[in-house]
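please find the sequence and the predicted model below.
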Amino acid sequence: MTAPGLWNIAAAEPGLTAVVDPDGGEVSYGSLAAAADRYGRGLQAMGLRPGDSIVVLLPNGSDLLAMYFAAMQTGLYIVPVNWHLIGPEVAYLVADSGAKAFVASERFAETAIVAGESLPPEARFAVGTIGGFRPLAELGADEPVGRPDIRTSGAPMLYTSGTTGRPKGVRRALTGADPDDVPAAGVWFFGIFDLKPFDGHVHLCGSPLYHTAVLNFVALSIQFGHTTVLMDRWDAEEMLRLIEKHRVTHSHMVPTQFRRLLALPEEVRARYDVSSLRVAIHGAAPCPLEVKRRMIDWWGPVVTEYYAATEGGGTVITATDWLRKPGSVGLPWPGSVVKVLGDDGAELPPGEVGTVYMRMGASTFEYYKDKAKTDAGRVRDLFTLGDVGYLDEDGYLFLCDRKADMIISGGVNVYPAEIEGELACHPSVADVAVFGIPHSDWGEEIKAVVQPVDGLEGTPELTEELLAFAASRLAKFKLPRSIDYVAELPRDPNGKLYKRRLRDPYWQGHDRAI
């Protein structure tokens, strides 16, 4: 029986499809493993050794995955870069990570040229043509065919999203494990979602691979023998088409994608067969209750939610349990500890709101070269993302909001996520953000910024309608005092909202504690 793992599968079934690229081209396990071997040998010939770092600025595709597996078998840290960043921002990541090699796509040539200036030309590689970069095809081309000489497990080094301040790399100590073995933690993690090796699954990736969870799901799917279908830029109807064509069974999604799927005309949604789906996993951002209910009504009880962090630990909840506990993000994973603490660090009783802290195992992560930030998020052996919530009497976690986003108006704590969830239910609202703005008497007043659905514009009449709608669903002290409109809210492709970009202009000339 074939063991899971890229190289084990490549040896036993080299012709099996590992990846379907965004252009529809199929890449076999044998081809993917051979490319990873070639790049790994090439990097070692350049002098890279376990513990060194490489940075990749590549769109979704088998080139990125080949580089990932090259790093993972040679003990390197691989840093996948958000390709929405500009040159100086990527240059910071190259320098901060201590990268010894940089691989970029010609699609991002302008950014890559700026970002790669600190590296010698022989350490810069391009998919396509970039001035001053070597073709990626040259990496390892002169090396003997076969596995790299030094083989030990590497690790991704992913940077926090940088919604506040400069991003920091989350770096774990290398394990020294055999890279041909699928880590037990990966087998355990997929087991949470009832995903097992060689069980006929097909994974669909519709989000950028520079995100922690997205990369993790794709890498594990390939190692489990699950064909992985990659999208370049996500589109709602295209996702449905790919689900039907490839009989997709699982995907990792965000609530923004749910909203856009539900916004498709009914006749378009009915056109595609999605009955192959076994589990649609979502996280990364809060999902309005009504949006989730509608997705469960459409796709069935396959919608599973989790709450987690790059730093470790989390919760999970199935659709069946969520319908019993609407709004919950679930129970702690096996081996994960979740507690709600007060400002004094004491554990709070069920139902009482406080800061959510987690731990997974020994919780060994650290922010690279930033011990102060690592320590700031800890209480004893627990870590927080800054989220506020409570545990119910059955141990289910409910999130209220991020502590930094909480509004204090007239001495009362108001959680924007609750208001956003209600306004998002209005049919004229495509997206919404709520935050506090200065008020001379109350300290802060509640502001809503709305992205109307296509074809609508923000008008006084729409504002009146939305405020009346909110008043029918929320207590008076939670109601926005005003609504502004934008063409599109500033979210990253994984659904996270850059709320500071909206909020900061209102605070110019005013002091804000957070």
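Noted; the coordinates are in hand. Residues are numbered from 1 along each chain as shown.

switch to C-alpha atoms for all contacts and neighbour counts from now on
Noted.

mind telling me what element P50 is part of?
Here P50, judged by DSSP states H and E, is contained in no helix and no strand.

mind listing what the nearest residue to it once chain neighbours are set aside touches?
Spatial nearest neighbour of P50, excluding adjacent residues (CA to CA, 6 or more residues apart in numbering): G75 at 4.2 Å. Applying CA atoms under 8 Å, 6 or more residues apart in numbering, we find G75 in contact with R49, P50, G51, D52, R151, T152, S153, G154, A155, L174, G176.

in addition, the following structure is provided for comparison:
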Amino acid sequence: MPVDIALIHPERPALIDDLGTAVTFAELLDRATRLGRAMLAAGVPVGGHVGTLTENRAEFFELYLASMLSGIWLVPINGLLAPSEVTYVARDADLAMIFAEDELASLAPDDIATICFGEPYEAMITEGDPTPFALDAPAGSRFSYTSGTTGHPKGVKRSIPAALDEMLAVQRSAGHDVAMTGEGIHLVTGPAYHAAVGGFAFFDLCNGATLRIMRKFDAARTLELIEQEQVRRTHLVPTMMVRMLRLNESARLRDLSSLDIVLHGAAPIAPAVKRQMIDWLGPILVEYWGTSEAGVFTRVDSADWLAHPGTVGRPVPGFEVFAVDDTGATLPPGE
């Protein structure tokens, strides 16, 4: 977990982003601790909610950890939502504070304290108390909202362990369940406000990985970073894969052999696209399916998918998957 890694490998890079920010694990733990205590000192209660309106940057993951340490719930808000939808989420989640990009701050309701990244954010950290949080203190987490495709976005607040040490242990265990085991570099390609992208990256961070955070996805730049920085793990969605496959031959002529695993989900993938990706990268694709409410509940590796093209895999431990009819009765296979 970040607490242990900060003590054992204090100078190991934790966060590197496209804005030039580089944070070691020792710095991450100190900054997150100060930030967590500063939020509490500003009046955010334990169990309260703070929001983010941001594109990908290192500060998002600082806030992720700060919230967990301080017993606060982090609510990432998609900056592409309409202003009325942002206001709805902020009100529905009862946000005490919002951290925002300068360009997105105007979306925040006027009556909610909004801290912009840069000087206001850094001042908050500088003034924060560096006293470590007790490991038996209440834990926080992230509180995700659905995309709102069938109505208003819906808040999904899942049950978590009561104590911080148990919550951090869950992050590590969940990471190992999906091969986010902390070695080397994890490339963050998609928007970190997305529960899967940010969540899997945070699992890997908790196990010791360095997060290399792309501001926005670019297919050619993704391949360049994998080669240059010897990326071990990343998360992609099918549209990203299509863009990568459509690159010209010279752009695709990169050494991608450092990759151990490519997680993918969030949308169905055409079998032809998946087969092309496996032919290109090797049998390192792992597909998952899940929901905001339940988390990941099926998973399939490349070998099983090649043996059963189109499958979404088997239930992960702790889950049972079945279909029901309109009355709630369980249907047999094939129905």
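Sure, I can see it. Computed from a prediction, not measured in an experiment: that's the story for all the values here.

superposed, how do the two chains score by TM?
Superposed pair, TM-score by TM-score structural alignment, normalised by the length of the second structure: 0.94. Supporting alignment: 333 aligned residues with a CA RMSD of 1.8 Å.

before we move on, back to that, quick one: map the residue nearest to P50 of the first structure onto the second structure.
Using TM-score structural alignment, the partner of G75 of the first structure in the second structure is G71.

and what of R260 of the first structure?
Alignment note: R260 of the first structure maps to R243 in the second structure; criterion TM-score structural alignment.

in which helix or strand does its match reside?
Counting by DSSP H and E, R243 of the second structure is part of helix 238-245.

enumerate the positions of that helix that are buried.
Buried residues in helix 238-245 of the second structure, defined by neighbour count with 16 or more other CA atoms under 10 Å: P238, M240, M241, V242, M244, L245.

repeat for stretch 13-22 of the first structure
If you call a residue buried by 16+ other CA under 10 Å, then stretch 13-22 of the first structure has these buried ones: P14, L16, T17, A18, V19, V20, D21, P22.

isn't the first one right up against V27?
This points to P14 of the first structure. No: P14 of the first structure is not in contact with V27 according to CA atoms under 8 Å; the separation is 10.1 Å.

just to revisit the earlier point, make CSV out of the buried residues of helix 238-245 of the second structure and add distance to T54 of the second structure.
Formatted as CSV, the buried residues of helix 238-245 of the second structure follow (distance: CA to CA, whole Å):
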residue, distance to T54 of the second structure
P238, 23
M240, 21
M241, 24
V242, 26
M244, 25
L245, 29
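
Q228 of the second structure -> the first structure?
In the first structure, Q228 of the second structure lines up with K245, judged by TM-score structural alignment.

can you verify that match is assigned to a helix?
Yes: counting by DSSP: H, G, I helix; E, B strand; the rest coil, K245 of the first structure is part of a helix.

how many neighbouring residues does it have?
K245 of the first structure is flanked by 12 other residues according to other CA atoms under 10 Å.

next one: it from V202 of the first structure, what distance?
Distance, K245 of the first structure to V202 of the first structure, using CA to CA, to the nearest Å: 11 Å.

one more: L76 of the first structure?
To V202 of the first structure, L76 of the first structure is 28 Å away according to CA to CA.

more neighbours: which of those two?
Neighbour count, other CA under 10 Å: between L76 of the first structure and V202, L76 has more, with 27 against 24.

hmm, that one is touching Q44, no?
No: contact status for L76 of the first structure versus Q44: not in contact, 10.0 Å apart, counting by CA under 8 Å.

count the residues that sit near the closest residue to D431 of the first structure other than its chain neighbours.
Distances taken as CA to CA, 6+ apart place Q451 nearest to D431 of the first structure, at 5.0 Å, with adjacent residues excluded. Burial of Q451 of the first structure is recorded as 21 neighbouring residues (other CA under 10 Å).
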